[in-house]
Every structure is written in C-alpha cells, then in structure tokens.
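J.: got a sequence here, can you build the structure:
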Amino acid sequence: MSEFDVLSKAMKAHINNIVESSQDLFLVDASPDELWTLYLKSFPPGTDPIFRTKTDHDCSSCRHFMRSFGNVVIIKNNVVTSIWDFADTLPSGSKYIPVVRALSNYIRNRKIIGPFVTDTPNIGVEKDHEKSESGTIITWEHMHIRLPGRFVNGTRQTLDQTRGKIRDQRNVFKRSLDEISDDAIASVLELIGQNSLYRGEEWKSVLESFQKHKVAYNKLGEEAKELYAWEQSRSAGPVIGKIRNHSIGVLLVDISKGMDLDEAVRRYESIVAPTNYKRPKAIFTKKMLEDAEKTITELGYLDSLERRHAILDDITVNNILFADRNVAPQLKGGSVFSEMASEVVTNPKKFDRVEEVPIDKFVSEILPAAQSIQVLLENRHQSNMVSLIAPKNSNSATMFKWSNGFSWAYSGNITDSMKMRVKALGG
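T.: A predicted model of the protein is given here:
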C-alpha cells in the first residue's frame, strides 16, 4: 500500500466518522487557490519530487477535490472540526502529517460563510489510469469521498438557491435569538397560559422550543453564538428558524423593543384576528403585577387602592366650593332626602330667559356671592351623573393631583355621547 493510499484511507475514515452524526456540512471562507498552494508548500523538503514538469502531488484531480471540498467543516456542540483533523491517525513519520496539520490550522481559523450542498455524492475521482511511453499502465490515486445522500441537493432548486435558503434561515434564526428578549418570551407564554392571546395556543410548543434555544444561546460567547446559529438553525425547523417573520415573532420583537404590552398585543391581533374580534380578558402578566405592586408600595399608595362609595360623613365643608347654610349642618350626619321630598317638580321652560355662563365664570364670579343654589336636572344630564368614590382608609395618601382622596365614576363608566349612542343601539 502506497503512502498516499494510507493518507486517502485515513482521510475517508475521518470524514465518514464526522459526517455520520452530522446533518449539515459547512464552508469556511478559505480561498481554494491559497488552500492548494498551502498543500503543495507544506511537504517536507525532498518529499514531493518533480515528476515530468510538476511535483508529484501537483495533480488536477486532487486540486479539483480541494476546490470542491477542501474548505468543508462540521459543527458539533459549538466545536468546529475540519476534514483535515486526522493527522494523529497517520503513521508516525509520515510526510503527510505536517501537510494535514497545516491545512487543518488554516481551515479552523477561518469564518463559516454558508452550508455545503452538492449535486453529486462523489467528490473527486478515486483513481485513474495512464499508459506510459513504455506501454505499461500507471494507476494514479487521488483524493476522493462519497457522501451520504442527505448532503446532495434533492430539490429542483439550484445549488445557489438551496444554499441561500439555508443561509437565510440561519440569519433570521440568529437575529431572533439576538433581538427577542427572555422577558418577551416569558410574557407571551404567560398570556397563552391565561388564554389571553388570540390563537396563542397554536404557538405554545414553538415558543417553548425557541425558549430552550434562547437559554442555551445566552450562555455562549460571541464566537460560539455564531456557531450555534449555524448548527441549530436547520434542526430547529423553518418555523422556529424564522420565528421573527411570523405573527408571533412580530409580537415578541415589539415587546422586546419596549412597546407597551397592550399595544403590542393589539398589533398582533390586527394581523391574526378578524375585524370583529373582541379580546376576552385584559392583558397583563404576573411580572407586570409584581412590578406594579412594588412601585405602588414604594410610593406609599398600597393602602390607597381600596375604594368605596362615599357617604355623607366623608364630606366636610373644606371639600366643597359652596355650602348652603340650611344644608351645611347635614354634612356631618342627617339626611337631605327629607328636604328633597318637599320640593315640587320644576318646569324647565321658566328658565328659558336665564343667561348661560361657562363653568369657570360661574365658579369664580357667581358662586362666591350666592346665598343658595338649586340644581335643575334634565334627562339629557343622565350620562353626566357620577358616583363619588372615597378611600376605604381615610388616612391613606391621595393618589390624585388634588388635595383630597375623592374620585368619581360615571354611570356605567361611560359619558361620551358617541359611546352612549353605540350602547343605545346595542353595541
């Protein structure tokens, strides 16, 4: 067995071993001409003699193999292995050891630029024959490998189209891992668990798988992240691989960019939900509740959240702009309903000639000089009726811009005329 035959068998054994458990092969940005020149120059002096006009190893068939397959690597657990990493399997003292090591070092220090795809399983020519001048047949051995069918392009697309498709999926996968935050994934999964996201259940398993990739990805350095994206993008599949291009990905990216959760979900719903879809639940997550509670506690408003309808005893003269002397004593007990019962129905037409003034003028100019005030309520004022709301804990801090703790609630929480019209029509 020739020394080259030993090299060829060792190389085939190594390549078959590394591709056995690999779904993908990759190319590095090595120049084929530089690789071939390095191969020829790495032989120890005197081990690559001249044959006719060229050195013994300056072979067009081996050069074709080098151009087609010399820059191929695999990635296993974020570790790169080249087809030349087999120097230790060669016999001690082999002239090919420094050659293989030089090629290995060159390839392993280059950047991965894309997937390897071929249109034939046979790379190179195993051997060919030549008739010498004396008439004898010379057999020439060359670098050759036969690859499993999974590395052969089985589609109608060109090699460039197939490579481009794989490369694009990898790039989108890495961009998704870089741009989608852990909090965004957790928030969306929580919304799905609450059944608060339209058709969210369809994405649950996809998100859980992507979350596992994200956790693993976050533990890596920058160089390892590049390798992870190449190694995992195809096995992750086209849905996870291009998750940011899907509707759920739009939601994840929006949340990751800091968009308000409710707004982000509305944008998602505008993509996937019918126009008449009405969200069944308010949008919030456990983390949002925890953050809100923490903020409210720090501001001293926790005791202020409990509210109830105000009663007459809650109101003091300091809380109102005007107090009729005949009614003021009742602000601390008693009932005003007996007074109201004695009133008769007033005809609104008797006030047709009364001047109407803006509320600001009424409060600043008329109210201070008034002796008594009467309120004329008409049906059109119904939507403006409010309930006065007071804090359950009277000593709690006020959450409002004004100095007291009172707030109000409109009847049905609706006061806008358009909303009232919609409601009246059954909307």
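
J.: switch to C-alpha atoms for all contacts and neighbour counts from now on
T.: Fine.

J.: just give me the neighbour total for residue 9.
T.: By the criterion of other CA atoms under 10 Å, residue 9 has 15 neighbours.

J.: can you tell me how far it is from residue 15?
T.: Per CA to CA, to the nearest Å, residue 9 is found 10 Å from residue 15.

J.: identify the contacts common to these two.
T.: Common neighbours of residue 9 and residue 15, counting by CA atoms under 8 Å, 6 or more residues apart in numbering, are absent.

J.: tell me where the protein has strands.
T.: Here the chain has its strands, by DSSP state E, at 26-28, 50-51, 54-55, 72-76, 79-82, 112-115, 122-124, 127-131, 137-141, 144-146, 307-309, 386-391, 407-410.

J.: any chance of CSV for the ones you listed, columns mean neighbour count and distance to residue 166?
T.: What follows is these, written out as CSV (neighbours: other CA atoms under 10 Å; distance: least, CA to CA, whole Å):
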stretch, mean neighbour count, distance to residue 166
strand 26-28, 21, 11
strand 50-51, 11, 43
strand 54-55, 12, 40
strand 72-76, 22, 15
strand 79-82, 18, 19
strand 112-115, 19, 7
strand 122-124, 18, 21
strand 127-131, 11, 33
strand 137-141, 13, 34
strand 144-146, 19, 22
strand 307-309, 15, 59
strand 386-391, 17, 62
strand 407-410, 15, 58
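
J.: and the residue nearest the centre of this structure?
T.: Among the residues of the chain, the one closest to the centroid is residue 180, at 2.9 Å (CA atoms, centre = their mean).

J.: let's see this one next to it:
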Amino acid sequence: MMEYSDFKFKKMQSQLQEYFDDYFSKEDFLFTLDCDIEDVWNLYLDSFPDEIKGIYHEKPWHDCQRCHLWFKTMANVVMIDDDYKIRTLFDFKTIPEYQDVFRALDEFLKTKRVENLFLHDKHSVGVFRSFAEYDGGFDENHHFYLDLPEKFYEDTENLASELGDALTQRQLFEDTLNLISPDAVDTVLELVHSNSLYRSIQWKDTLEGLKDVFEEFSQLDSNCDLNNWLWKKSANLPRNITHIKNTSMGTLLLDITGGMDLEQAVTNYEKITAPTNYQRPKAIYTAEMLEDAKSKIAELGYMDSLERRFAKLEDISINNVLFANRDVRTTLGEGIFDKLRKNVSRKVYNFDEVSEISLDEFITNVLPHAQEISLHMYPSLKNNFVSLIAPLNEDAPSMFQWDNPYSWTYENNITDSLMKERVKEMGGDVDVDLRFSIQWNDGEWDRNDLDAHSTEPDGNEIFFSRMKSKRTGGWLDVDIIHPEKGKTSVENIQYKHKENMIEGEYLFRVHQYTYRGGDNGFKAEIEFDDTIFSFDYPYKLSNKEYVDVAKVELKDGNFTLTSICDNKVHYLDHAVHWNVALGDFVPVSLICYSPNFWNDNEFGNKHIFFMLKDCINDTNPSGWFNEYLNNELRPHRKVMEAMSSMMRVEDTENQLSGVGFSLGKLGMNKITVKVKTNNIQRIWNVII
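T.: Okay, the predicted model is just below:
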C-alpha cells in the first residue's frame, strides 16, 4: 500500500507542476485568498476515502508535516483569468485517487475573496522528496512541491513592504475610481492636449491610461467579481495611474469632480506645481465651453470679425491720424494738412542742437508743420514693436469695447524670442538682469543631455549639481536631462538682480554631459539691458565635451559682452528687426493713437503709435486680447483667448507696423526724432 500510494502521489505531483507551469507561471501576478489555511488542510485530509484516512495513525501518507507546511504557503494561491475569475492550484484534471479531493478544495477556495498579491522569499515551495527509515531500511517519500519563477520571488527584508505596497495600491486604485469622475479626466485631457497646464505633457500618458481604465470599468459585466478586477488591474497598472489620487494631478481631478470652477481648480494645481514666476501659456477651456462660445459668436454676428489681417494705410480715417509723411498723404487725402498749415505760424528750426520737449508739445507744436519725420531706432525699442490689426472682412462688426473693428498687438505681448518663450513655459525666470539660455532638440530627435554652465568671477560654477550661487544669486532654474521627442529642450541660468552680483567676467558655456546620438549642436542666448545676443553652434559635441560660448563683464554696474570664446560659435546679428535697421533713423509713415481712442472713443489705456516705413511684422501675432472684448463676449473669454492665439493674422502689403508707447505713465520713455519742415531738419528728444 505504501509503495502504491507514493507512486500515485508522484504522478499527481508531476501533474501539479505541469499545471502550474502552463497557467500560473505565465501570469505576471498571482494572488492569495483570505481564508484559514488550517481549514484548507483539514478539508484536504477529510476528503480522502475512509480506508485511506484510517491508516494515518500507522504511516503519515498524507498527514505529513512537510506537506502541511506547503499548504500554509501555497494552498490559497490563485490566478485571476481574463474573465476575472479565480483559478486555484487544484483546478485541473488529475489521477482518480486525488480528483475528488482536489475538487473539494477547489470549490471551497472559490468561495473566498482575494486579499493580496503572492510573493515568496524562496525560489521553490516545499520539499520534493525525503527519506525515512522503516523496519531497518529507507523509504523514499514525495511531498507537495513547486518550483517558482523569479518574478514571484522577493527577498525576506522587502517581502512585508512589497505586500503592504500592493495592498495600498489596490486601495488607492479603488478610491480613484470612486472619487474621480470620468468627465474630470476628459476635461483635464483637453487642457493637456491644448498645452494649457504647467508641464502637463508629462501627465498625458497617465491620463489617457486612466481614461481607458474608466471606459473598461464602465463596461464590466454585472456578474464580474469587482474585487478580482480591482486586484488584477491595480497589480498590472503603473503606479502613476493607481496612485494618481495622491498627486497634484489627483488634486486637480478631485477639485473638478467636486464641482469647483475650472479656472480655480487649475490655479490650485499650479500653486502646487508651478514656480512663482510661471505664466500659463494658453487659455483654459473645454469642448463644452467651445461650443457655447461658438453659438454666442454666431448669434451676435461676429463670425466675420474673427479672421484678422494686418491693417494698412487705406484703413485709417484721416480724422484719426496725427501725422502722415508726405509720400503717403495721397493715400489718406491731403486736404486736412493743407488747412492746418494755413492756420499755423511757420518757424525755422535749427539742426544745431537737440532740444527736449514733452509729447503734448510735440503733437501740438511740431507735428502740424512736419513734412517728414524719422525715428531713431534705439535697440531698446525692440520691446515696443507694434502692429495694427484689422478684420479680414472690412464690413465685419466690432467685437471690442470701442466702435471700430481695429486692434493692436505688441511683439512682447506675444513673444520676446522663441527660446525665451520656451524657457518661460518650462518655469524659468526671464524677467531678470542677466540670462543665459541654451536650446537643442528643435529638429530631429536629439536625446543628448546638454548642460548650461556659468563660471563666475571668483571661480564658482553654476551647473546641474550646484544649481544656485549664494554669493551672486545666480540660479539654474530649468534643467533638462531627457529630451522628449518632438519637444524642444532648453536650460536657463539667470541672475535676478545685478546688485547682488560680484563684478568681473562671467563665462557661459555648454557641456555635453551624455552623448546619445544627436549631432546638431545647440543654440544659445545671452540677455541683458533689454538686448538679446543670439549664438549658434551647429556641430556635433562629443561625450563630455565643453564649448565656451561667450563672456559677459559686470563693471561699475553695467554689463558688456566682452568676447565670443569659440570660433565655431556663430553670433547671430540682430541689427535688423521687423525689417527695420536698429541704430539708424527710420522714416515714420504715420503717427496715430490706439483705436480705443479714435473718433469719440475713450476706453482703457491710451497708446501712441509711430508706424515705420517698410516695417514688417514677421511673427504670428494675436488678433485681439481679452481686455479688448465687449461685455457680450467676456463670458467666453477663455475660448476667445485660445482662438486669438491660434488664428493666423493674414499678411498685407504696406502693413501698419512700427513702435508704440503706452501713455498710462507719461515720462517713462524718451525717443529721438528727426523732423523735416520746409527743407529744414531738426532733432528732438520727445519725452513720452
């Protein structure tokens, strides 16, 4: 009987290992049931026929200590199949002597609930065989035993922690499904796709994965065991999905689910994630808000007002022009100027000295006599470049608070430089006294890890492992390690206040920390005193190679670009901006106030524009800004802001572009103009 039983057991043991290898070993995760193992063990023993149970007192064929220990570890281990039903270790066809026993175990275990993952601190469970002495000899006995794949192994020190983490992950996942709504996920995904959240692209895959989970959750069959589904899904999902409730993004999703205003919810999110100087690049709106705005715009008849172009001379009424150069007066009609000249006394102005006058004096006393005016283009005026914008359809109604359909846009309301804008989007501070920015990965995917460095006059170096200088306040506030495909990479070193800096030379350079295959080099910018110096290094950098870009000296409180260090670094001359030569006198085509002060309008802040001959706006400006909109459209300001940034302003010949100045704070600007009257020229410094 003994030999017969061991032979049968060996057959069953082999079938068990084969069954485990065919099914359980192919799973990424196994689970344990919440049950009393002693109940399982007793059921195992009690399920044998009486003739077998009756001999336990003589020989422990089945009531074996080694098998008992195996049961304590493995009897409640299950897999969860694709239909989210549990499959036990005893759910297979075996030899007749064990089939009824295993069926009883299987039926009992399937009434229990999954409670955790299965992990073990050894690569096998049980003892395959042992030898016992009987009647002066030795018998070979086989026991319950399984070889385990490496994926189910965890060392003893970490075992309890890993199982605790799995339980937490399962609970957080259930909380996420109960506390966050699918609509909130859809709303935030819209914001991510429109790049309306700070560094939101890092959440794209997570949110799309969570959206898929919600869709699957909503389609579960009513007979599906939810606990099994939660365990299998939570084990297989990445932690960024299962733990999202406890993240900044989770806070945003919970706020939206709870009914908080979208703008406020996003503001709360950005308080957690964004630096203090961050400005959101795009408006916050959803598909529902877009449809509401579209309906309102159509209802008010503003569809034709949305498409915009650059304004031209023919658009401007003579009544709204303060000055027009004589070569453009035929376009405007010269009658008013003839009348003005007859009614004023003529003076002969000298070109010997530069006199300083106020803007009011300039408009009242100089403009009526002027035949030609030229503006001296100081480099600092780059921030004042402006364009007048008109509707593509000349008959389109005004969307604005004033009665004409014209708007204006300053270049620095849209972008200072593309690199500078990208630094701002990444949370870098660009409102500083000195800035060094680098850019790469703006074409083919360049995965190199480039680093910006600044070596200060005392030898201290700012870079990724020493990001702040206590002595100077210098700070590497944007650091990219792994460039993303299709997304330009930037780094930024900034000095907020020059008074905190030490005098001497600052060396700015680029280090190829890790070469990963990109061979297109980098671009760089140094900015101080409202002037941007741009550089290009279009060459491959070897691993660990340094490129010295340029040196800037701080002396007596003033910055100077003293040298370009590497002869391969190309300095990009920005002496021409918007087709206008900086540093020269440029003819003024016309002078006018901003459209919100044309005719009898007086809305908001007043500006004065000096439109320059052949000045061409080569950016993609906004067609309007929200502060211009009338009260009917202001409830839809988020959608209107997004539309303005997305819709291209059409090019026109003889566009009205130049430089402009806000008149809200008089005395803040000084310009130099050359005025020609009756063939006599004089230069004025005008305080604006």
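
J.: so after superposing, what's the score?
T.: Superposed pair, TM-score by TM-score structural alignment, normalised by the length of the first structure: 0.66. Supporting alignment: 314 aligned residues with a CA RMSD of 3.1 Å.

J.: residue 79 of the second structure: what's it in contact with?
T.: Residue 79 of the second structure neighbours (CA under 8 Å, 6+ apart): 24, 27, 29, 30, 31, 86, 87, 88.

J.: ok, 10 Å please
T.: 23-32, 85-89, 114, 117-118, 228, 232 (CA atoms under 10 Å, 6 or more residues apart in numbering).

J.: just residue 217 of the second structure next, same as before
T.: Applying CA under 10 Å, 6+ apart, the residues contacting residue 217 of the second structure are 177, 211, 226, 229, 230.

J.: next one: residue 117 of the second structure
T.: 29-33, 77-79, 152, 162-167, 170, 231-232, 235.

J.: okay, residue 512 of the second structure and residue 548 of the second structure: tell me how far apart.
T.: Per CA to CA, residue 512 of the second structure is found 12 Å from residue 548 of the second structure.

J.: ok, residue 535 of the second structure next?
T.: 11 Å.

J.: residue 673 of the second structure now?
T.: Distance from residue 673 of the second structure to residue 548 of the second structure, by CA to CA: 40 Å.

J.: between those two, which has more neighbouring residues?
T.: residue 673 (21 against 18).

J.: what's that one aligned with over in the first structure?
T.: Residue pairing (TM-score structural alignment): residue 673 of the second structure is not matched to any residue of the first structure.

J.: am I right that residue 673 of the second structure sits in a strand?
T.: Yes. Assessed with DSSP: H, G, I helix; E, B strand; the rest coil, residue 673 of the second structure lies in a strand.

J.: any idea how far it is from residue 355 of the second structure?
T.: 11 Å.

J.: what's the answer for residue 244 of the second structure, then?
T.: Separation of residue 244 of the second structure from residue 355 of the second structure (CA to CA) stands at 66 Å.

J.: can you check residue 508 of the second structure too?
T.: Residue 508 of the second structure is 42 Å from residue 355 of the second structure, where distance means CA to CA.

J.: between those two, tell me which one has more neighbours.
T.: It is residue 508, of residue 508 of the second structure and residue 355, that has more neighbours when counted by other CA under 10 Å, with 25 against 12.

J.: next up, the contacts around the more buried one.
T.: 436-437, 452-456, 461-462, 493, 524, 526, 547-552, 564-565.

J.: the longest helix along the second structure versus strand 113-117: what angle between them?
T.: Secondary structure of the second structure per DSSP state H: the longest helix is helix 156-179. Going by axes from the mean of the first three to the mean of the last three CA atoms, to 10 degrees, helix 156-179 of the second structure is angled at 130 degrees with respect to strand 113-117.

J.: now for helix 156-179 of the second structure, which elements pack on it?
T.: strand 113-117, helix 204-218, helix 226-236, helix 239-242, helix 248-257 (3 or more CA pairs under 10 Å, 6 or more residues apart in numbering; DSSP states H and E).

J.: who's in contact with residue 241 of the first structure?
T.: Applying CA under 10 Å, 6+ apart to residue 241 of the first structure gives the contacts 166, 168-177, 210, 229, 232-235.

J.: same check on residue 140 of the first structure?
T.: Counting by CA under 10 Å, 6+ apart, residue 140 of the first structure has contacts 59, 61, 125, 126, 127, 128, 129, 130.

J.: let's go with 8 Å and repeat that
T.: Applying CA under 8 Å, 6+ apart, the residues near residue 140 of the first structure are 127, 128, 129, 130.

J.: export those as TSV, with columns for distance to residue 306 of the first structure.
T.: Output for these, formatted as TSV (distance: CA to CA, whole Å):
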residue	distance to residue 306 of the first structure
127	88
128	91
129	95
130	97
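
J.: residue 281 of the first structure: which of those residues is nearest?
T.: Lowest distance from residue 281 of the first structure to the contacts of residue 140 of the first structure (CA to CA) belongs to residue 127, with 71.9 Å.
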